[in-house]
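>>> Sequence and predicted structure, then a few things I'm wondering about:
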Amino acid sequence: MNVREHTKEANIKRVIVGRIPRGEDLLTGIREICEEYGIKNGYITGLLGSLDTGRFIYAIPNEEGKIGFVYSDSVDVEGPLELLAGQGLIGTEDNGNLSIHLHMLVSDKYMRVFGGHFVDGGNRVAATAEIVIHEIENAEYKREFDNQTGFKLFKIK
């Protein structure tokens, strides 16, 4: 593997801090922040708060998967959920639309921890979701189909 073809030097252009208020969908709120500030490429360094509901997918073994696993169907977890940690990438789909790749850990009222790749819909903020976004420059994240894995992944441009 040539790591050089999968990496690029980039700079932090600016840091955006904020919160997504109660009742809003988490991913919709992140997209609105990105649109408000014109962020097309960046990464989420911190995300804390609480959710009424959470929706995510996770890797499961599957011999039919190109690399031995596939992703589960969406799993919905009822809250209240404590949002323990979140991080992610911000880029664009191959059609130009904004794309958020968000992984989080949440805990429920029994202190069970759930984690995975959080997906659209079903992630309603309970009290707040506080977020820190670093916008990057001199590099782009473009989500494209990857022949090696069979998944749509961010490619560095």
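Right, received. Where do you want to start?

>>> Could you use CA atoms for every contact and neighbour count after this?
Fine.

>>> Can you list the buried residues in the strand ranked longest in the chain?
Assignment by DSSP state E gives strand 75-93 as the longest strand of the chain. For strand 75-93, a neighbour-count test (16 or more other Cα atoms under 10 Å) marks 77, 79-84, 86-93 as buried.

>>> Nearest to Leu51 among the residues you listed?
When the buried residues of strand 75-93 are compared for distance to Leu51 (Cα to Cα), Leu81 wins out at 5.0 Å.

>>> That closest one and Asp108 touch, don't they?
Yes - with contact defined as Cα atoms under 8 Å, Leu81 counts as touching Asp108 (4.8 Å).

>>> dump the residue contacts of the nearest residue to Ile16 once chain neighbours are set aside.
Excluding the flanking residues, the one nearest Ile16 by Cα to Cα, 6 or more residues apart in numbering is Ile133, at 5.1 Å. Ile133 makes contact with 15-17, 42-46, according to Cα atoms under 8 Å, 6 or more residues apart in numbering.

>>> quick one on the thing from earlier: residues making contact with the longest strand of the chain?
With contact meaning Cα under 8 Å, 6+ apart, strand 75-93 is reached by 40-57, 98-109, 122, 126, 129, 140-144, 154.

>>> Next one for the comparison:
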Amino acid sequence: MRIFEGKTTRTYLGRMDHGSDLLKSLEEFIMREDIRCGKVQVIGAVSRGAFGFYSQKNKEYRICQLDKEMEIATCIGNISLKDGKPFVHAHILFSDEEGRTYGGHLTEGTIVFAAEFIVEEVEDTAPNRVFDSVTGLFLWE
């Protein structure tokens, strides 16, 4: 087990632009504000959802895209460093008009209808992601 300790310093609340890419918008925001560690939450609705499922056997992501109106039931993630740059790692859960849910690793291609976010910055720590040969993932070292 690895533990990192820090202090929550700044909290941002915001609204994303209609038609924007959810992940790209988060990445642009954290780069602009130079947030190197933190927590991300998003609620709202999308006109298209994109998410990944990681195959533990094949050690690769399978990307799923749903071209339909859906609610963001929840989206939560973290911010840390990968290759020395701030990196957003988030998971998302969508729900459709029938109440079916879909979810996984947030990827580019999720198009915002309306979305609000909260980003909490954590200072005094910045976990770094490195390749883990056992899982095939970039995990905190």
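Looks like it arrived, so ask away. This structure is a prediction, so every number in the text was calculated from the model and none was measured.

>>> And the TM-score between them?
The TM-score (TM-score structural alignment, normalised by the length of the second structure) is 0.90; 141 aligned residues with a Cα RMSD of 1.6 Å.

>>> just to revisit the earlier point, mapped onto the second structure, which of the contacts of Ile133 of the first structure hold?
Retained in the second structure: 15-17, 42-44, 46, out of the contacts of Ile133 of the first structure (criterion both residues aligned by TM-score structural alignment, their matches' Cα atoms under 8 Å).

>>> I'd like the distance between the most centrally placed residue in the first structure and Phe118 of the first structure.
Nearest residue to the geometric centre of the first structure (Cα atoms, centre = their mean): Leu102, 1.3 Å. Leu102 of the first structure sits at a distance of 6 Å from Phe118 of the first structure (criterion: Cα to Cα, to the nearest Å).

>>> Tell me the residues of the first structure aligned with stretch 87-107 of the second structure.
Using TM-score structural alignment, stretch 87-107 of the second structure lines up with residues 99-119 of the first structure.

>>> The matching stretch: how far from the chain's middle?
Here stretch 99-119 of the first structure is found 10 Å from its chain centre; the criterion is Cα atoms, centre = their mean, to the nearest Å.

>>> Of all the residues in that stretch, which ones are buried?
By neighbour count on 16+ other Cα under 10 Å, the buried set for stretch 99-119 of the first structure is 99-108, 114-119.

>>> hmm, who's touching it?
Here stretch 99-119 of the first structure makes contact (Cα under 8 Å, 6+ apart) with 27, 31, 54-58, 74, 79-93, 143.

>>> hmm, 7 Å instead?
Counting contacts by Cα atoms under 7 Å, 6 or more residues apart in numbering, the residues outside stretch 99-119 of the first structure that touch it are 55-58, 79-93.

>>> Same question for stretch 17-31 of the first structure.
Applying Cα under 7 Å, 6+ apart, the external contacts of stretch 17-31 of the first structure come out as 120-121, 123-133.

>>> For Lys8 of the first structure, give me its contacts.
139, 156.

>>> Quick one: map it onto the second structure.
Matched to the second structure by TM-score structural alignment, Lys8 of the first structure sits across from Phe4.

>>> now that match, what's its secondary structure?
coil (DSSP: H, G, I helix; E, B strand; the rest coil).

>>> how much space is there between it and Asp96 of the second structure?
37 Å.
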